[in-house]
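Trainee: sharing a model that was predicted from the sequence below.
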Amino acid sequence: MQIIRLSRFIQSVNDQKASEASLKALLNTFTCSANPDVQNFLHEKAIDSENRRSVRTYLVVDNNEIVGYFSLRIETFDFHLDVSKSLRRIISGNKSAERFPTLLIAQLGRSDKYRHQVPGREILLRALNTCINFASEIGGVYSAVVEYDDVPVLHSFYKNEGFKFIQQNHHNNKMMAGIKI
């Protein structure tokens, strides 16, 4: 499996090596019945978000098929008052921080076709490796954060991968968990 930035495909379209329709057809091969929002983002919003530079989307590809994908962006969040000093230090590098810049894993999904072949953990680890590489190049970012629906299976998934629950985001009611990178 390899990771290919969506912008590479967009550049091919811009260079007339491929058509926009063929790119959209490729993206539309991705299905994620467990999370229609993840599927819809890739089908309907990923190209525009990439062009606006609001997010960077990476496709996990095997044999010219999308196995999964993830989208990253830099985000700054405010800590709630009840977040412990030790967790603040893990997430921001400063136990007294009131805000923290982070790499937000804004989208993360695996194709239904690969559900029994590729664990979701594999897609997450590729996203985290990309975050680590990015953070080592620019500095100032100590963590990667995910936002997710308040569902027990997602709590367990992220906890088992080493993420620490931070807080609930009051803007969108999503749970937030982070990991030091």
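Mentor: Sure thing, it's come through. Numbering: from 1, shown residues only.
Trainee: going by C-alpha atoms from here, please, whenever you check contacts or count neighbours.
Mentor: Noted.
Trainee: report how many residues lie close to the closest residue to R73 other than its chain neighbours.
Mentor: For R73, ignoring the flanking residues on the chain, the nearest one in space by CA to CA, 6 or more residues apart in numbering is V55 at 4.9 Å. Counted with other CA atoms under 10 Å, residues neighbouring V55 total 21.
Trainee: next one: L103
Mentor: Here the count is done by other CA under 10 Å, and L103 has 23 residues near it.
Trainee: with P36 instead?
Mentor: When counting by other CA under 10 Å, one arrives at 10 neighbours for P36.
Trainee: how near is it to R110?
Mentor: 12 Å (CA to CA, to the nearest Å).
Trainee: dump the residue contacts of L42.
Mentor: Going by CA atoms under 8 Å, 6 or more residues apart in numbering, L42 touches L27, N28, F30.
Trainee: list only buried entries from these.
Mentor: Neighbour-count burial (16 or more other CA atoms under 10 Å) is assigned, among the contacts of L42, to L27, F30.
Trainee: from the contacts of L42, pick the one nearest F9.
Mentor: L27 (10.5 Å; CA to CA).
Trainee: report the contact partners of the nearest residue to the closest one once chain neighbours are set aside.
Mentor: Using CA to CA, 6+ apart and skipping residues adjacent in sequence, the residue nearest L27 is H43, 5.8 Å away. By CA under 8 Å, 6+ apart, the contact list for H43 reads K24, L27, N28.
Trainee: which of those residues fall within helices?
Mentor: Judged by DSSP state H, these include K24, L27 as members of helices.
Trainee: switch the contacts of H43 over to TSV; also include distance to Y114.
Mentor: Putting these into TSV (distance: CA to CA, whole Å) gives the following:
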residue	distance to Y114
K24	20
L27	15
N28	15
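Trainee: and which of the contacts of H43 is nearest to G68?
Mentor: For these, the nearest to G68 is L27 (10.4 Å; CA to CA).
Trainee: okay, now the one to match up with it:
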Amino acid sequence: MNVEVYSISDIEDIFKEQNLDIKEYLSRFTIGVNSKIQDFFRDSALARNRENVCRTFIVIDLDSDPLDNIVGYFSLTITYRKINEDVSKKLKRKISSDAERHNIFSATLISKLGRADKYKGKISGKEIMNLALETCYQIYELTGLRHVCVDYYDNEALEEFYLNKSGFKKYQHDDEQGLNYCFYKFS
């Protein structure tokens, strides 16, 4: 499959130039597994991008209908991650010297990531994650921001995806919310 990553800003500019409705285009993205991922993309990604809250990147199938070619997407933002006191000193040191000394570190957060239902079996979530990590690596090369974080709710499939398939390491868990905090570090 021939895919390419475009920022939602670039897609918006292309649609404006051609007098096309970007909201209609975004509304064609469907994902049945997690309606929050679908709803964010359809209803909020463009506004969040314009507000400079995050940047959304769209994975496009270059061999498909140009008005119905969204393979998936990911959204990135910069964050400061606070580490609980009970996280081991060894793990804090593994994250960074700031994490060890101050219980905080900066990172690029992959806040959303999803694949369209129509591309299930054609491209894996891991391939979309790799595209997201490639973009994060560009951020690292430009800024030195070497950590990437993801958060996910307790779920065996998500744990398998983030920890075993994508190479993230869990550094803490919020029992109250059932939320796992993970990091990836470029070396």
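Mentor: That came through fine. For clarity, every value in this text was computed on a predicted model and none was experimentally measured.
Trainee: any idea what the TM-score is?
Mentor: Here the TM-score for the pair of chains, by TM-score structural alignment, normalised by the length of structure 1, is 0.90; 177 aligned residues with a CA RMSD of 1.8 Å.
Trainee: pretty sure the residue nearest to R73 of structure 1 sits against D48.
Mentor: No: using CA atoms under 8 Å, V55 of structure 1 makes no contact with D48, being 9.4 Å away.
Trainee: still on that earlier bit, am I right that the residue nearest to L27 of structure 1 falls within a helix?
Mentor: Yes: the assignment for H43 of structure 1 is a helix, going by DSSP: H, G, I helix; E, B strand; the rest coil.
Trainee: from S22 of structure 1, how far out is the spatially most central residue of structure 1?
Mentor: Geometric centre of structure 1, nearest residue: I105, 2.6 Å, by CA atoms, centre = their mean. Separation of I105 of structure 1 from S22 of structure 1 (CA to CA): 26 Å.
Trainee: again with A106 of structure 1
Mentor: With distances taken as CA to CA, A106 of structure 1 is found 25 Å from S22 of structure 1.
Trainee: compare the two (neighbour count), which wins?
Mentor: Using other CA under 10 Å as the criterion, A106 of structure 1 and S22 rank with A106 on top: 19 against 12.
Trainee: to which residue of structure 2 is the more buried one aligned?
Mentor: For A106 of structure 1, the aligned residue in structure 2 is S111 (criterion: TM-score structural alignment).
Trainee: by how much does the helix or strand hosting its match deviate from structure 1 on average?
Mentor: Using DSSP states H and E, S111 of structure 2 sits in strand 104-115. Strand 104-115 of structure 2, aligned to structure 1 and superposed, deviates on average by 0.5 Å (mean CA distance after the TM-score superposition for structure 1).
Trainee: and that strand, how far out from the chain's middle?
Mentor: 5 Å (CA atoms, centre = their mean, to the nearest Å).
Trainee: now the helices for structure 1?
Mentor: Under DSSP H, structure 1 gives helices at 6-14, 20-27, 36-40, 46-51, 85-92, 120-138, 152-160.
Trainee: for F77 of structure 1, find the nearest of those helices.
Mentor: helix 85-92 (10.3 Å).
Trainee: rewinding a little: quick one, which of the helices of structure 1 is nearest to E98 of structure 1?
Mentor: Among the helices of structure 1, helix 85-92 sits nearest to E98 of structure 1 (CA to CA), with 8.3 Å.
Trainee: identify all contacting residues around stretch 106-118 of structure 1.
Mentor: Identification of contacts with stretch 106-118 of structure 1 by CA under 8 Å, 6+ apart yields 30-33, 38-39, 66-73, 120, 123-124, 146-147.
Trainee: D78 is in contact with F100 of structure 1, correct?
Mentor: Yes: between F100 of structure 1 and D78 there is a contact under CA under 8 Å: 6.4 Å.
Trainee: between those two, which one's more packed in?
Mentor: F100 (19 against 11).
Trainee: contacts only, for the more buried one.
Mentor: F100 of structure 1 sits next to T76, F77, D78, F79, I91, S92 when contact means CA under 8 Å, 6+ apart.
Trainee: compile those into JSON lines and extend it with columns for distance to H116 of structure 1.
Mentor: Formatted as JSON lines, those follow (distance: CA to CA, whole Å):
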{"residue": "T76", "distance to H116 of structure 1": "35"}
{"residue": "F77", "distance to H116 of structure 1": "35"}
{"residue": "D78", "distance to H116 of structure 1": "38"}
{"residue": "F79", "distance to H116 of structure 1": "37"}
{"residue": "I91", "distance to H116 of structure 1": "33"}
{"residue": "S92", "distance to H116 of structure 1": "36"}
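Trainee: alright, I will stop here.
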